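[1] no sequence for this one, just the structure:
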């Protein structure tokens, strides 16, 4: 078996208003051992995934249903946790979008994708099918990223949905997860009434601004503990803007279905370390 490969890539400048990052992971697991599920709690990033080798089995807690993923999926806004059972030869390419980027490139209202993933070919047709076929033939990781990037650049060239102030406000919310924004203030930053802002936010981000802020804060707390395992939970409460530890546990139960301690235990038992979100 080859050594595991894991790397994040920055998109080219022309795609940076739409795409936050690419991630490529290639892991070969021992076929004599049973496949173990990886917990994947909610995070605010919307994604396009390609599975260039083995398929992934996904258990969705929102729908209490397990399914086998197609070769490429679009993942919209997520509130519910999923469990991912990787194949023995797992080569995953993730495109992580900027707020509003997935809506702009594919045109589907994001609220329709809340806690759902769909076969990418349903939105992109044979184009995506051809990309899947080409990825299966490639062995060079950089060529894989270049192929996906070339496809996304073709989507930008045919773009019909312009950038909107709501996208910039959502980006601000991502970067300022500890700051308690009021709906009226957020709406004023987008030059909209509160009602117009909520409607546009649902269309482009897929959930209410209040729920989005909770997802952002939870994802930051989870990432912080993963990056600094020795950090005390009370420090995480303070750094991530929680009122107290009870509120943090409440969010973990909602977005991860378990307590913080239990989620870390599941992470430790998983065969692959997953990194939701972007390092950039």
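    Structure's in. What do you need? Note that the structure is predicted; figures quoted are calculated from it, not measured.

[2] make it CA atoms for all contacts and neighbour counts henceforth
    OK.

[3] break down the stretch 51-200 of the chain into its strands, ranges please.
    Assigned strands in the stretch 51-200 of the chain, in chain order: 57-60, 65-68, 72-75, 82-85, 89-97, 117-119 (criterion: DSSP state E, counting those that start in this stretch).

[4] make TSV from those and add distance to residue 267 and mean neighbour count to it.
    Below are the strands of the stretch 51-200 of the chain laid out as TSV (distance: least, CA to CA, whole Å; neighbours: other CA atoms under 10 Å):
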stretch	distance to residue 267	mean neighbour count
strand 57-60	16	19
strand 65-68	20	12
strand 72-75	22	22
strand 82-85	11	22
strand 89-97	18	23
strand 117-119	23	18
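
[5] relative to residue 7, which of these is closest?
    Nearest to residue 7, of all these, is strand 89-97, at 9.9 Å by CA to CA.

[6] who are the packing partners of the closest one?
    With contacts taken as 3 or more CA pairs under 8 Å, 6 or more residues apart in numbering; DSSP states H and E, strand 89-97 sits against strand 19-28, strand 47-51.

[7] the strands of the stretch 51-200 of the chain: which one's closest to residue 201?
    strand 89-97 (15.5 Å).

[8] next up, a second structure to put side by side with the first:
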């Protein structure tokens, strides 16, 4: 995801990419030992600068069209077809993160380590962490959709061993226990018991 905000304004524009879309559009050079986020950010900087310039020149309602135009120009300059990482990321999304990374690696003809290196370079995270994030995102959406969710049912529906496992993952990804998180974010419809 890219989030752009014009200087001195509280308005911005978010652009969401499919898991390897960012990589295929911006082709960051992979440097051993370099922070992946810094590398991905630098690779997109010319696009970001061009889009910010267009955003300053047009009304807010025209920002998505300006982004589409620049992205289509970028896509025209790339010749990519789905690859192994794209297939694995798609499978992780399709199965809500409930997958075996080893089986996915074998399914695309890569060793687990090869898949991890390529996934890290193209998606920006390891496949196992990506699957955990996808699974947690589904659980969070289920919790947010119900004013009085049954945590045990959500845990099992999302492939957690039990409610305690879900709560550990909740802390891992939000930095808070569920009750503390939802107290701090009262606009969320989720309540804890």
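    Structure received. Everything numeric in this text was worked out from a predicted model, so none of it was measured.

[9] so which bits of stretch 15-35 of structure 2 are buried?
    If you call a residue buried by 16 or more other CA atoms under 10 Å, then stretch 15-35 of structure 2 has these buried ones: 19, 20, 21, 22, 23, 24, 25, 26, 27, 28.

[10] rewinding a little: pick the most buried one from the helices and strands packed on strand 89-97 of structure 1.
    strand 47-51 (a mean of 23; mean count of other CA atoms under 10 Å).

[11] out of the strands of the stretch 51-200 of structure 1, which is closest to residue 163 of structure 1?
    Among the strands of the stretch 51-200 of structure 1, strand 89-97 sits nearest to residue 163 of structure 1 (CA to CA), with 13.4 Å.

[12] what lines up against residue 237 of structure 1 once you look at structure 2?
    Aligned by TM-score structural alignment, residue 237 of structure 1 pairs with residue 155 of structure 2.

[13] secondary structure element holding that match?
    helix 151-157 (DSSP states H and E).

[14] quick one: contacts of that helix?
    Outside helix 151-157 of structure 2, the residues that touch it by CA atoms under 8 Å, 6 or more residues apart in numbering are 139, 142, 143, 161, 162, 163, 165, 166.

[15] the same query, at a cut-off of 6 Å, please.
    162, 163, 166 (CA atoms under 6 Å, 6 or more residues apart in numbering).

[16] burial check on the second one, number of neighbours?
    The number of residues packed around residue 163 of structure 2, counting by other CA atoms under 10 Å, is 16.

[17] do the last one as well
    Using other CA under 10 Å as the criterion, residue 166 of structure 2 is surrounded by 24 other residues.

[18] need the counterpart of residue 101 of structure 1 in structure 2.
    Checking TM-score structural alignment: residue 101 of structure 1 goes with residue 21.

[19] tell me who's in contact with residue 41 of structure 2.
    With CA under 6 Å, 6+ apart, residue 41 of structure 2 has no contacts at all.

[20] any idea how far residue 2 of structure 2 is from it?
    9 Å (CA to CA, to the nearest Å).

[21] do the same with residue 50 of structure 2
    Going from residue 50 of structure 2 to residue 2 of structure 2 by CA to CA gives 14 Å.

[22] with residue 92 of structure 2 instead?
    21 Å.

[23] go on, residue 126 of structure 2?
    19 Å.

[24] tally of neighbours for the closest residue in space to residue 62 of structure 2 that isn't next to it in sequence?
    Spatial nearest neighbour of residue 62 of structure 2, chain neighbours left out: residue 55 (7.9 Å); criterion: CA to CA, 6 or more residues apart in numbering. Per other CA under 10 Å, the neighbour tally for residue 55 of structure 2 reads 22.
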